[in-house]
Each structure stands twice: as C-alpha cells, then as structure tokens.
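Asker: Just need the structure, nothing else, for what follows:
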Amino acid sequence: MASFQRRGKTWQYTVSRTVNGKQKPLRKGGFRTKKEAQVAAAEVEADLRKGVVPQLTAIPFSDYFESWLNTFKTDIANNTLERYFNSLQVIKEHFGDLPIQEINKRSYQAFLNEYGQTHAKASSRKLNTHIRACVRDAIDEGMIRVDFTRDAVFTGDAGKKSSEKHLGYEDSKRLLQLIHKRLDISMTYYLLLLAITSGMRFGELVGLTRKDFNFFNNTINIDKSWGYTKSMHEGFGPTKNEDSVRLVKMDAETMNVFKQLFKSTPDNIYQLIFYSPSSKYNVISNSAANKVLIGMLDQLGTNRITVHGLRHTHASVLLYQGVSVYYVSKRLGHSDIDTTLNTYSHVIKEMEQRDEQKSADVFQKMLV
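Answerer: Predicted coordinates:
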C-alpha cells in the first residue's frame, strides 16, 4: 500500500514493506505532481510483487559503468579492455555525476549526437555497444527499467565505405594466386595466405604454433593470441572473447603449403609460426605485413586494404558464395551474430536482392 505526501513544491511516495517482521518502507521524493508519484509507486509495488527490490538510491552512471566493467570484463584482451576504459572516460566527461536512473532515451540520443560531431559513425556505434551491454545488465539488476540505448541513431563521419575495406571475388582470386607465387620470398607471404584463407585476426595469426595445425582433418585450432602492440598483453594471451576460441576448417591446398613449410624449416624457442627475432615483439609486425600487402595490391592495380581487410575479404567472399551468415559469424569468432550483421550489412543487402529474384524464380520453374 502506498501513501503520498506533499513536501514543499514536490511529492513523495511511501510504499509499505515488511522485512523479517519489521517495517522497512520504501520512500522517494522529488516528483513534480502527485500523479507522477503515483505512477512511480505503482511500478515499485509491481516489482515487489515479483520479488524484485527496486534500486532507489541514485548511482552516477560513470560509477556504475566502472563497477560493471571491473566485474564483468575481467577475461578480455588488454587492447579490448582499453577500448572499454576509453568508453568510460567518454561517459565521465559527458555525464559527470548524473545518476543512471535520470538518463532517458532523449538525453542519451543527444549524447550520441554530440559525440558524432567529432567522431566517425563506426566509433559511435562501438561506444553504444559498450554502453548497451552495461545498460542491459543494469535492467537485470533492477537499477533501471528502460533500455535507453534501444533504437539509438548513430551520427558522425561515415569514414571509409564498407565496400572499400575488402576485395571483391575476382581481386581476391588474383591476390591469392600472386601470394602463392611469392611464398619462397619471405614468411610474410605465408602470413598473408593464412589471413585471406582463414579470416583470423592478426593477433591470432601471429599467436599460432605448429601444434595448432591438424593436417589429418585440415583444421587449425585458435585458442590464444600474441601481443604485437604495447597496449596488448606480452607474449601469449587470451583471444578477444570466449567465442573467439574456435576450430577453423581450412582448404587442403593451404594446409599442404604449411605442411611442407614445417618440414623444411626449424622450430624456434616460442614454437611460433611467424617468429621474427629482429622484431620488437618477436613476430612479423603488422606494419611490415601491410607494406607487403599494399605492394602486391598496387601491382594488381586494385584498391588498397590492410591485413585486417583480408579478414573482411574472407568473410565477404564466403557470404557472396552463399555461406550462412551464422556459420561465418562462428568462423570469425564474433561474440554475437549482430556484430556480423552490422559489419557485413552491405554484403547481406546485396544478397537479399539476389535472393529476392531467386525466390521468385523457384516457383516460376515449378511450372516449366
């Protein structure tokens, strides 16, 4: 049962509650009208009937996000963790001590709009991804009731077009053929070969050891990464997330190339495939790999992409060839399929147009 009191210019509700035989009412004030207090009290009573004790103490959003980060993000790679802390800094700078309970869809959208004025749209989307995960847990904990990140609109510089981050099928084919012709030049070409045929992240590639290769089943086990920048872990470390631990089925030709490589080259102290003793981080550097890749792309007369772009190329080629987006998501080690759908929306849209005509043709052919 709730009661209502006017306190100065605002209203307060008091909801009766008994805990272990003792009265422990819930009170909250600051409502502009009695009606607002009644609505809020009704929500509290509904929660209590479900066995949920509402969180009435205002907690700054930045404090909650930091606590959430330190509690739920303890098993992610250092460079990924650093991105979360960057998001925390953005939250602190914009929201200050504003309680999470006082943020609504309108004020949150205004925050994203302001952020988008000086950042790329992809950065706005990534920031929202971090905040959305936190907000959903806050709802589960009874801190707030509404997901103010739902249906958020992203603004900002479009950045590089998605179609420019990967190669098309024909260019991919030409690049793959050129890589095979240059394998005897240096180990960097072996790395690029594996990048385009497996879709691995760079840290996963340079973290591979010989025991990860199963030549009987033509699979590669991915369960670790190697730190190749100062913001990453030193040496071996975890993959980006739990879903990144996976077994990737490879084509027989690529596996045979590495089988012959292992027979003709000695192992090293770390058992790393792409060991480079002259490199600061003991593996082929990302910049060196990009330099070799760009040289080949220029020779082929096609768009320049990065080694990470080979990962996008790998996924795009599979999707264009009709491979299920669900399998591609699993193969890439994405934490959820939304990541895959967002990253390759341009490819999926083109596939939908193709499948639209295909669907119409199915029943047309049944009458022929």
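Asker: going forward, measure contacts between C-alpha atoms and count neighbours the same way
Answerer: Fine.
Asker: any chance you could map the strands in the chain?
Answerer: In the chain, strands defined by DSSP state E lie at 2-7, 10-15, 18-19, 22-23, 26-31, 213-214, 219-222, 225-226, 236-237, 246-249, listed in chain order.
Asker: Identify whichever of those lies nearest to Lys105.
Answerer: Closest approach to Lys105 among the strands of the chain (Cα to Cα): strand 26-31, 19.3 Å.
Asker: Any idea which of the strands of the chain gets closest to Ala158?
Answerer: Once the strands of the chain are compared by Cα to Cα, strand 225-226 is nearest, at 30.5 Å.
Asker: Could you list every helix and strand in contact with the closest one?
Answerer: Helices and strands touching strand 225-226, by 3 or more Cα pairs under 8 Å, 6 or more residues apart in numbering; DSSP states H and E, are helix 202-205, strand 236-237.
Asker: wait, which of the strands of the chain is closest to Asp267?
Answerer: strand 213-214 (14.1 Å).
Asker: hmm, who's touching that closest one?
Answerer: Identification of contacts with strand 213-214 by Cα atoms under 8 Å, 6 or more residues apart in numbering yields Thr219, Ile220, Asn221.
Asker: And for Val368, the neighbour number?
Answerer: The tally of other residues near Val368 (other Cα atoms under 10 Å) stands at 5.
Asker: Let's see this one next, to set against the first:
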Amino acid sequence: MGRSKKNVNGSGSTRKKGNIYEYRFYDNSGVRHSKYAKTQEELKEVIRKVSMQLYNGDFKAKSTLTFQDIYKDIIEEKKSNNIIKENTYMRHIELLKILQRFNFANIKIQRMQSSDIKTLYANIQRNNYSQSVIDKINIAINQVLNKSIELNIISKNFNTGIIKPRSNKKTKDVTAFTIEEQKKLLNIIDNSRYKIIYLIALYTGLRIGEINALTLRDIDLNNRVIHVNKTVTKNINNQTIVGEVGKTTNATRNVTIIDILYLPLYNYIKDLNITDFNALVFTNSKGLVLSTSAINSEFKRLNKKYNFCNNSVNVHMLRHTFATRCIESGITPVVLKDILGHADIKTTLNTYTSVFSEFKNTEISKLENYIKTNINDVMGV
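Answerer: Take a look at the predicted model:
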C-alpha cells in the first residue's frame, strides 16, 4: 500500500492502493470520506470537483436512503407530534402502497432522476387513478425531496418543473335517490336493523363513518343538535376504530336534528337505556365499532330484496340524497357546505354541479317573476 500524501491546499490526502488512487477528505461537518480514481488525471479531476463542492456547500455524502425511508420518517414524526391522526396516517400508508406497486418507493434518493418521476406519473395516469390520488402523490414527492435537501442528501427537487398530469378517470356523477325512490326506501326501512342509521344519513347528510362514531354525548336531544367530531377508520392492523377527527377541519361541526328525525332518534336512544355518555350509540353484535362496510352490505341486501331502486346502491347515496333535497328546497351552497363539512365551497359546487345545473332554470324563473313584479311597470312592459 502506498504512502499517504497530503494535498498542497491541506483539504485532504491521497494514496495509491494497488492500481487505484484514493482521495481522503473531510466534509464541512467534519465527517471523513473517500473518493477513488484509476489514473492520476482522474484523481486530479475528483479533487477539483470535491473541492468546488465543499467550497460551494454542495457536497452530498453517499446515502442509501430510499423514497420510502424518508416518507415514513416524515409521517411517523407527524404522527408522534400529534400533527396527524391515525386515519390520516393510514391514508399515507395506503398511498405508499401505490408507490410500491410501481417500484417507486424503493428508489434511492441519490439515484432518483426526473425521468423516474415522469415514469411514475405516466403509470399512475395509465392505470386510471383519480385526480385526488395524483395530487396526493405530487405532494408526497415534494415533501420527500425537500426533506432530502434539508438532510443534505440531494441539492435540488427533481419534481420542480415537471407537469403534474390530469387523471384519465372519468368523474362519477353524483347519484342520489329520486323522491319516488326515497319514498319506497322509507316504506321498507322498518325491515332493517340499521333503520336509524339510514335515517340520520338521509336527514343530516352525515357520512356513515361519522354516524358510527357518535357517542351518547354527541347527540344533544334537548337542543336538537348532533356534534360531529369523530369518524370510523382503520388502524395499521386493519381493525375498525374510532378516529379523533374527520377528513377536514370543517368536518368538525354541529348539525341540526330536524323534526322528522327527532322522534325516531329520541325513541332509539331511549330504548338503548345507556347512561355512559362516552358509549358508542351504534355497535355491532359484539359491542365493537360498527364498520361502514357492514352497513353498506346490509343496504345492498335490502335493495336486492325490496327493489326500492332499479340501479345499484350504496350508503353514500343517502348523503347525496340529503344534499340534493337541500338544493331542491333552495338551501344555498354556502350553507350546504357547512352542513356537509366540506373544506371549501368549491368542493360543494364541484360535487353537485349537475344538481345545481338542473335547477338553474328554476332559479332563473324566480328572477323573471321578481323583475315582472317589481321592475317591468317602470319600463312600461
């Protein structure tokens, strides 16, 4: 083994190991590194590049960390600091599974290139993932790459400048029950053990997960209000649990118990005969948290048996039916947004575009009648 030689500028030392030249140096944090070259000319170029990187603060130590390693670290830190709850954490885990499916999660950060991200986006788009998934992936990539810059693993965000694709997946039209279908449902609803759950969804617009998470304390019969502050979700072991908050900050809200719902809800709670205000109002046969899938399965069986709707059904249609009846009755989008717990008015307008459009002519008729009554006489019409 050759003798070590100190560089003239004192920034490191070189030595020859057999036919290979080694350059030893310390980074700006005092950590020692080695770079290798086959010839003296290559060695000079290595020394020049490293010296320039150290001078500019651009030197990056070799790292084996993958996208998945850093993403998990980010979400684990947020979870431990109570920034995100169990249900949000699980959504991140599900997103990571999608990235694993396309062999993106295990790419080493230092080997990642813009082409890797473009390939991922193309695969996601080709497989008809929703725009929501594409948006979440884009956010995750930026979080990981920015964290990697912070950790001095890379020097730039490869996602910057890459155009986020639009989903090829067609947006599903909101499906609500017609008034006739709703009447048929109400006529046979007594045959279901989940009758009161369906009624709450139909007359408040609560999500089934929000209903199943209600405790006795959440239902204020005196003031006729339901306090929505939790939802049913899955934990990392795929067990159904009650999460602490809903999907958005606006998901925590108070919803009015209208007259048609009050009496059946009052009687149901009275018959429960429970005194623990923290007890769940709805549970399965074992007294455990009731899952949305259990309600949905029973709802489908109910329709198969009684045929209250000719099309396929799901329990989320109850929420859409409530919203549709609200629009038909003249409730404004701003008020509906708050009732449904949407994050912003855009969500409400985009979700129920077809319903609002359907009643546009009705609203225009109101304007015409108003003008005829109050303005036409001035114009001599």
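Asker: between the contacts of strand 213-214 of structure 1, which has the most around it?
Answerer: Ranking the contacts of strand 213-214 of structure 1 using other Cα under 10 Å puts Ile220 first, with 21 neighbours.
Asker: tally of neighbours for the alignment partner in structure 2 of Asn128 of structure 1?
Answerer: Per TM-score structural alignment, the equivalent position to Asn128 of structure 1 in structure 2 is Ile134. Using other Cα under 10 Å, Ile134 of structure 2 has 20 other residues around it.
Asker: In contact with Ile134 of structure 2, which residues?
Answerer: Neighbour list for Ile134 of structure 2: Tyr121, Ile124, Lys164, Pro165, Arg166, Ser167 [criterion: Cα under 8 Å, 6+ apart].
Asker: For the buried ones among those residues, write the corresponding PyMOL selection.
Answerer: Restricted to buried positions by 16 or more other Cα atoms under 10 Å, the PyMOL selection for the contacts of Ile134 of structure 2 reads:
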select buried, resi 121+124+164+167
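Asker: Could you single out the nearest of the contacts of Ile134 of structure 2 to Arg101 of structure 2?
Answerer: Proximity of the contacts of Ile134 of structure 2 to Arg101 of structure 2 (Cα to Cα) peaks at Ile124, which lies at 10.1 Å.
Asker: what sits against the equivalent of the closest one over in structure 1?
Answerer: In structure 1, the residue matched to Ile124 of structure 2 (TM-score structural alignment) is Tyr115. Contacts of Tyr115 of structure 1 were listed using Cα under 8 Å, 6+ apart, and they are Ser124, Gly156.
Asker: got it, and Lys286 of structure 2?
Answerer: Residues in contact with Lys286 of structure 2 (Cα under 8 Å, 6+ apart): none are found.
Asker: Look at Lys35 of structure 2 and say how many residues are nearby.
Answerer: As a burial measure, Lys35 of structure 2 scores 14 neighbours (other Cα under 10 Å).
Asker: my guess is it contacts Lys44, does it?
Answerer: No: the criterion here is Cα atoms under 8 Å, and Lys35 of structure 2 misses it with Lys44 at 11.2 Å.
Asker: ok so, going back, dump the contacts of strand 213-214 of structure 1 to TSV, plus distance to Val325 of structure 1.
Answerer: Listed next are these as TSV, based on distance: Cα to Cα, whole Å:
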residue	distance to Val325 of structure 1
Thr219	20
Ile220	21
Asn221	21
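Asker: if we take those, which one ends up nearest to Ser163 of structure 1?
Answerer: Taking Cα to Cα as the measure, Ser163 of structure 1 sits nearest to Ile220 out of the contacts of strand 213-214 of structure 1, at 28.4 Å.
Asker: Which stretches in the stretch 201-350 of structure 2 count as helices?
Answerer: Using DSSP state H, counting those that start in this stretch, the helices of the stretch 201-350 of structure 2 run over 208-212, 259-272, 292-306, 316-329, 333-340, 345-351.
Asker: Return the most buried member of the ones you listed.
Answerer: Comparing the helices of the stretch 201-350 of structure 2 by mean neighbour count (mean count of other Cα atoms under 10 Å), helix 208-212 ranks first with a mean of 24.
Asker: So for Pro60 of structure 1, which of the helices and strands packed on strand 225-226 of structure 1 sits nearest?
Answerer: Among those, the nearest to Pro60 of structure 1 by Cα to Cα is strand 236-237 (33.4 Å).
Asker: The closest one against structure 2, how far on average?
Answerer: Following the fit onto structure 2, the mean deviation recorded for strand 236-237 of structure 1 is 3.7 Å by mean Cα distance after the TM-score superposition for structure 1.
Asker: elements contacting that strand?
Answerer: Applying 3+ Cα pairs under 8 Å, 6+ apart, we find strand 236-237 of structure 1 packed against strand 225-226.
Asker: so which of the strands of structure 1 is the most packed in?
Answerer: Between these, strand 225-226 has the highest mean count of neighbours, a mean of 24, where neighbours are mean count of other Cα under 10 Å.
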